[in-house]
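Visitor: one predicted model, sequence on top.
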Amino acid sequence: MTDYEMILTERRGDVLGITLNRPERLNAAPPQMFDEIRDALDALGDARAVLLLGAGRGFCSGADVSASAARDGEPGDATHKALSDHYHPTIQAIADLPVPVVSAVQGAAAGIGCSLALAADFCIAGESAYFLQAFVNIGLVADGGASWMLPRLIGRGRAMEMLLLGERIKAERALEWGLAYRLVPNDVLENEAWMFADRLARGPTVAMGLMRQQVAYGMSHSLAETMEREAENQRAARRTADATEGGAAFLQKRDAEFKGA
C-alpha cells in the first residue's frame, strides 16, 4: 500500500482499512490527513468494503487547521479554503463510494471527526466512544456535512441538541439514538469492526453501492423520482453476475457466493 504521513492503510481480504494515525493528538486532522484519506479511497481498486479507524485512544478529535490558518492569514478565509478544498471533498468521496463503509470509534469523534465517523454506513462504537459537535462552544458553526447528516440520522430535535448545546453524546446514548449501529467493549472493537466489514465485503457489493446512492438520492427527491431511480438501479443490478448467483443459490437452497461483480 502507499506510504502516507498521517494515515495507515491495510488490505485484509476484500476490505481496505484506513487508520487515522496521529495518536499523540487524538488524531486531530490537518487538511493533509483528509487529502490522504481521499487519495486512499481513489486507489480503492478491487476492495469491496472500507473500514475507517483511529489509532490510539480516540477516533478523531476534530480538524487541526492551526498551521494553515497561520500561514494563510485571515482565519475565516483559511477555514473556508480548508473545508472547500480538503475536508468536504473527502466527505463527499465517501458518500460517492461504490462499496459499503464502516467506522470504528473509540474515544472522541468530534467536529470533522464526528462527520467522518457518521459518513460511514455503519458506525461500531467502543464503550469509551463519544460524539461531539462542539462548534457552538467556540462560536463557530457545524461543518463536514453535519447539518445534513444529523437531522437525517437522529431527527431535527436531537440534531439541534447536539449542535446548539455542544455536549458529548456518549456511546450508550449514541446507540439509543441511532448514531452507532453496535456497541462493543474497547478491547474487541477493532476485531469486531474488521469482521463486520468483511461480512459486508462478501455480499453483493455492486447492489450495495447502488443502494447507498439511491438512499442518498431519495433524501432530496420525490417518491416518484426515487422509484424511477430504483427501477434504473434494479436493471443495472439484475445484469450482474451476483444477481445470477443469488437467484441460483435461492433456488438451490444454499448460501450465495457473491464476487462483487
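Guide: Yes, it's here. Numbers count the residues shown, from 1 in each chain.
Visitor: can we go C-alpha only for contacts and neighbour counts from here?
Guide: Fine.
Visitor: next, residue 16: secondary structure please.
Guide: Assigned by DSSP: H, G, I helix; E, B strand; the rest coil, the conformation of residue 16 is strand.
Visitor: any idea how far it lies from residue 236?
Guide: In this structure, residue 16 lies at 25 Å from residue 236, with Cα to Cα, to the nearest Å as the measure.
Visitor: alongside the first one, take a look at this:
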Amino acid sequence: MSTASPPSTSTPLEVTREGAVATLRFSRPEAMNAINVPMAQALLAAVQDLAADVGVRAVVLCGAGKAFMAGGDLATLRADPVQGAADLLGPLNAAVQVLAGMNAPVIAKVHGAAAGAGLSLMLQADFVMAAESTRFNLAYINLGTSCDVGASWALPRLVGLRHALEIALLGDTLSASDALRLGLVNRVVPAGQLDEAAATLAHRLAHGPTLAYGAMKRLMRASFDRDLEAQLIAETAAFAGCAATQDMRAGIEAFFAKKPASFEGR
C-alpha cells in the first residue's frame, strides 16, 4: 500500500512521494512560479536525490497556484543580467541534465502558463500532459535575449526547424490545441481532469521496466547525433544491458505464460 509523504515547505519546491512516484511542485504561486536561484538550487538537489533512489520510477513536474511556470525571475536578472544568468542557469542546466539521464520517465503536468524558462523546462520532460486552458510562449525574444535551459536543443527536435524558428523568433502565445498540433505536448485534457490523467500515467510508468525506460530515453535523445552504424552499436549495447535485468526475464516469461508482466525496475 503506497503512502504519501507530507510536502516540504522549506524551499520554493515542494517534494512529495507516493509509492514509486515522486512529484516536484514549483511553489512560488505569488510569482506564477517564476524560477529564481533558490528554486533552481532546490530543483537540482531534489533531482539528484531522486536519481540516486532506485525506488523512484516516475517523476512528475508541476506548479502550484495558477501556472506551471511563467519563466525566469526577472528580478534575479535586473540588477546584473550577466551574473544573474550565471547564478540561475548553473543549477538549472545541471538539473535538466540529471532529469534527462534518469531511468525514471519524467512527466510535466502543465496548467495556466508555461513561458520562458518554464516552457524550456517543460520541453525536457519525456511526457507533457496539459490542461486545455494552458497558454505557451517561449517569450525570450520579447526580452531581447536568446533562449536557455535546452530549448534550442529540444524545440527543433520536437517540432522541426521551421516551426521552432517561428515559435522562437515571433514570441507569439500558443494555445493548448496549437501545442498539441505542433508536438509540444502529448495530451490535452480538461483542466478538471488534469490531476487524475497525470496520476494515471505516472502510476502506469512507475510499474513499468524502469531500466529499459532509461535505456530507451538515452537512445532516443542521442539518435540525432549519431549515424546509423553508431546508433546500431548503441542499441546492441543497450539491449544487452536490458537482457541482464530481472525485468526482461519477467517480460519473456510473462509472454509465454500469456499474462501481463510484473516489472520491479530491476
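Guide: In hand now; what should we look at? The structure displayed is predicted, hence computed values, not measured ones.
Visitor: who has more neighbours, residue 16 and residue 236 of structure 1?
Guide: Counting neighbours by other Cα atoms under 10 Å for residue 16 of structure 1 and for residue 236 shows that residue 16 has the greater number, 28 against 14.
Visitor: excluding chain neighbours, what is closest to the more buried one?
Guide: With sequence-adjacent residues excluded and distances taken as Cα to Cα, 6 or more residues apart in numbering, residue 16 of structure 1 is closest to residue 50, at 4.8 Å.
Visitor: map the one you found onto structure 2.
Guide: Using TM-score structural alignment, the equivalent of residue 50 of structure 1 in structure 2 is residue 59.
Visitor: confirm that that match sits in a strand.
Guide: Yes: secondary structure assignment places residue 59 of structure 2 in a strand (three-state DSSP).
Visitor: so it makes contact with residue 203?
Guide: No: Residue 59 of structure 2 lies out of contact with residue 203 (Cα atoms under 8 Å); the separation is 9.8 Å.
Visitor: helices along the stretch 151-261 of structure 1, start to end?
Guide: Ranges of helices in the stretch 151-261 of structure 1, per DSSP state H, counting those that start in this stretch, are 156-165, 171-177, 186-201, 205-218, 223-238, 241-252.
Visitor: any chance of these in TSV with distance to residue 37 of structure 1 as columns?
Guide: Formatted as TSV, the helices of the stretch 151-261 of structure 1 follow (distance: least, Cα to Cα, whole Å):
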stretch	distance to residue 37 of structure 1
helix 156-165	26
helix 171-177	25
helix 186-201	18
helix 205-218	19
helix 223-238	28
helix 241-252	29
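Visitor: between the ones you listed, which one is closest to residue 98 of structure 1.
Guide: With Cα to Cα as the measure, helix 205-218 is the member of the helices of the stretch 151-261 of structure 1 nearest residue 98 of structure 1 (4.2 Å).
Visitor: returning to that earlier point: between the helices of the stretch 151-261 of structure 1, which gets nearest to residue 8 of structure 1?
Guide: Nearest of the helices of the stretch 151-261 of structure 1 to residue 8 of structure 1, taken as Cα to Cα: helix 186-201 at 14.3 Å.
Visitor: now do the strands in the stretch 51-200 of structure 2.
Guide: If you assign secondary structure with DSSP state E, counting those that start in this stretch, the strands in the stretch 51-200 of structure 2 sit at 58-63, 106-110, 113-115, 127-131, 135-137, 174-175, 187-189.
Visitor: which bit of structure 1 covers the shortest one?
Guide: Matched against structure 1 by TM-score structural alignment, strand 174-175 of structure 2 falls on residues 169-170.
Visitor: ok, average deviation of that stretch from structure 2?
Guide: Between stretch 169-170 of structure 1 and its aligned stretch in structure 2, the superposed structures give an average distance of 1.2 Å (mean Cα distance after the TM-score superposition for structure 1).
Visitor: and the contacts of that stretch?
Guide: Contact with stretch 169-170 of structure 1 is made by 128, 129, 130, 131, 132, 162, as judged by Cα atoms under 8 Å, 6 or more residues apart in numbering.
Visitor: which of those residues sits closest to residue 117 of structure 1?
Guide: The shortest separation between residue 117 of structure 1 and any of the contacts of stretch 169-170 of structure 1 is 9.0 Å, and it belongs to residue 131 (by Cα to Cα).
Visitor: distance check, the residue nearest to residue 16 of structure 1 against residue 132 of structure 1.
Guide: When distance is defined by Cα to Cα, residue 50 of structure 1 is 23 Å away from residue 132 of structure 1.
Visitor: and the two? Which one has more around it.
Guide: Neighbour count, other Cα under 10 Å: between residue 50 of structure 1 and residue 132, residue 50 has more, with 27 against 24.
Visitor: quick one: contacts for the more buried one?
Guide: If a contact means Cα under 8 Å, 6+ apart, then residue 50 of structure 1 has 15, 16, 17, 18, 99, 100, 101, 102, 197 as its contacts.
Visitor: centroid-nearest residue for structure 2?
Guide: Compute the mean C-alpha point of structure 2, and by Cα atoms, centre = their mean the closest residue is residue 125, 2.3 Å away.
Visitor: leaving out chain neighbours, which residue sits closest to it?
Guide: For residue 125 of structure 2, ignoring the flanking residues on the chain, the nearest one in space by Cα to Cα, 6+ apart is residue 106 at 5.2 Å.
Visitor: whereabouts in structure 2 does stretch 148-158 of structure 1 align?
Guide: Under TM-score structural alignment, the alignment places stretch 148-158 of structure 1 onto residues 153-163 of structure 2.
Visitor: quick one on the thing from earlier: what distance do you get for the residue nearest to residue 16 of structure 1 to residue 244 of structure 1?
Guide: 25 Å.
Visitor: cool, and residue 132 of structure 1?
Guide: Counting by Cα to Cα, the gap from residue 132 of structure 1 to residue 244 of structure 1 is 44 Å.
Visitor: give me the common contacts of residue 59 and residue 203 of structure 2.
Guide: With contacts defined as Cα under 8 Å, 6+ apart, the residues adjacent to both residue 59 of structure 2 and residue 203 are residue 21.
Visitor: make a markdown table from the contacts of residue 50 of structure 1 and add distance to residue 29 of structure 1 to it.
Guide: As requested, the contacts of residue 50 of structure 1 are arranged in a markdown table below (distance: Cα to Cα, whole Å):
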| residue | distance to residue 29 of structure 1 |
| --- | --- |
| 15 | 23 |
| 16 | 20 |
| 17 | 17 |
| 18 | 14 |
| 99 | 24 |
| 100 | 23 |
| 101 | 19 |
| 102 | 19 |
| 197 | 24 |
